[in-house]
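Undergrad: coords please:
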Amino acid sequence: MTIAVVVNDAGIITTITEGSVLRILAHDGSTENFRNPALDLTEGRRGAALRLAIEKGAKIFVAPPETFCELSYAKAQSENIQFYHLPSNSPYEAFTTALANGEITLSTTLPEAEILPSVPVKK
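TA: I've put the predicted structure just below:
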């Protein structure tokens, strides 16, 4: 399955709004990097990054704590996105090694305490 992960310039997996790169890992092992659209927005940041991941065929999202807000998490679940839940500050290389070795568990949910409240849209 195709995996989406957001990484920063230091190669650390970040939340959906922090990293500069949205990386797509295809099932054949290839990767493709995109500028994280969340960086260019002040509202709807998580949703924009999630939309790009879905457009690129991602069915799994790598999710450290606070990656999703209530709205983006609900959207991810409605799209049947699954998750690799990781601790904060996980190096990308460590993730890919753990993935290759079958040391990481796929989940259909994330811990409720790690989902941020959605910010209401200002009028």
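
Undergrad: only C-alpha atoms for contact and neighbour calcs from this point on.
TA: Noted.

Undergrad: let's verify Thr96: helix, strand, or coil?
TA: Look at Thr96: counting by DSSP: H, G, I helix; E, B strand; the rest coil, its state is helix.

Undergrad: one more, so I can put them side by side:
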Amino acid sequence: MLIAAVIDEKETILPIVEGTILRIFDTETSRAEDFPNPAVQLKTGRRGATLQFAEEKGATTFVAPPNTFCELSYKAAQEDKVEFIHIPSDTAFPNFKQSFLNGEIKVQAFLPDKEILPS
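TA: Below you'll find the predicted structure:
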């Protein structure tokens, strides 16, 4: 499985529009590849652009701290059958990775409504 997460230089997982790095993590090899976050360069359509780029790289799952998706990007993700890993704010990527590989974090089809921002 390929999992997308937006992170900062300290490897903290952030909502799509806040981090400068889009990390694609391969759960089968435990390898990660980093890309510049497309949202950084845009004024509109930021979440959708990052989601689309992650999907183009093969990601089928997106790590989602609170406020990662707005209504439009969340709807697009659901239409594309993207799954989600809901995590608390300020989660470090190494901690997430270890918890996921240990089976402590689950993939889900939906996010809590309160976590989705208005478009």
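
Undergrad: next one: the closest residue to Tyr73 of the first structure other than its chain neighbours from Gly29 of the first structure, what distance?
TA: Sequence neighbours aside, Ile115 is the residue nearest to Tyr73 of the first structure in space, at 7.4 Å (criterion: Cα to Cα, 6 or more residues apart in numbering). Here the distance between Ile115 of the first structure and Gly29 of the first structure works out to 29 Å (Cα to Cα, to the nearest Å).

Undergrad: who has more neighbours out of the two?
TA: More neighbours sit around Ile115 than around the other of Ile115 of the first structure and Gly29, counting by other Cα atoms under 10 Å; the figures are 17 against 8.

Undergrad: next up, the contacts around that one.
TA: 65-70, 73 (Cα atoms under 8 Å, 6 or more residues apart in numbering).

Undergrad: if we use 7 Å, what do you get?
TA: 66, 68-70 (Cα atoms under 7 Å, 6 or more residues apart in numbering).

Undergrad: just the buried residues from these, in PyMOL please.
TA: Here is the PyMOL command that picks out the buried ones among the contacts of Ile115 of the first structure, judged by 16 or more other Cα atoms under 10 Å:
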select buried, resi 66+68+69
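
Undergrad: which of the contacts of Ile115 of the first structure fall within strands?
TA: Residues of the contacts of Ile115 of the first structure located in strands (DSSP state E): none.

Undergrad: Ile24 of the first structure against Phe34, yeah?
TA: No: contact status for Ile24 of the first structure versus Phe34: not in contact, 8.1 Å apart, counting by Cα atoms under 7 Å.

Undergrad: more crowded one of those two?
TA: Legend: neighbour count by other Cα under 10 Å for Ile24 of the first structure and Phe34, higher for Ile24 (25 against 14).

Undergrad: quick one: the helices in the second structure?
TA: Per DSSP state H, the second structure carries helices over the ranges 46-56, 71-79, 93-101.

Undergrad: strands along the first structure, start to end?
TA: So, for the first structure - with DSSP E - the strands run 3-7, 21-25, 31-35, 60-63, 82-85, 106-107.
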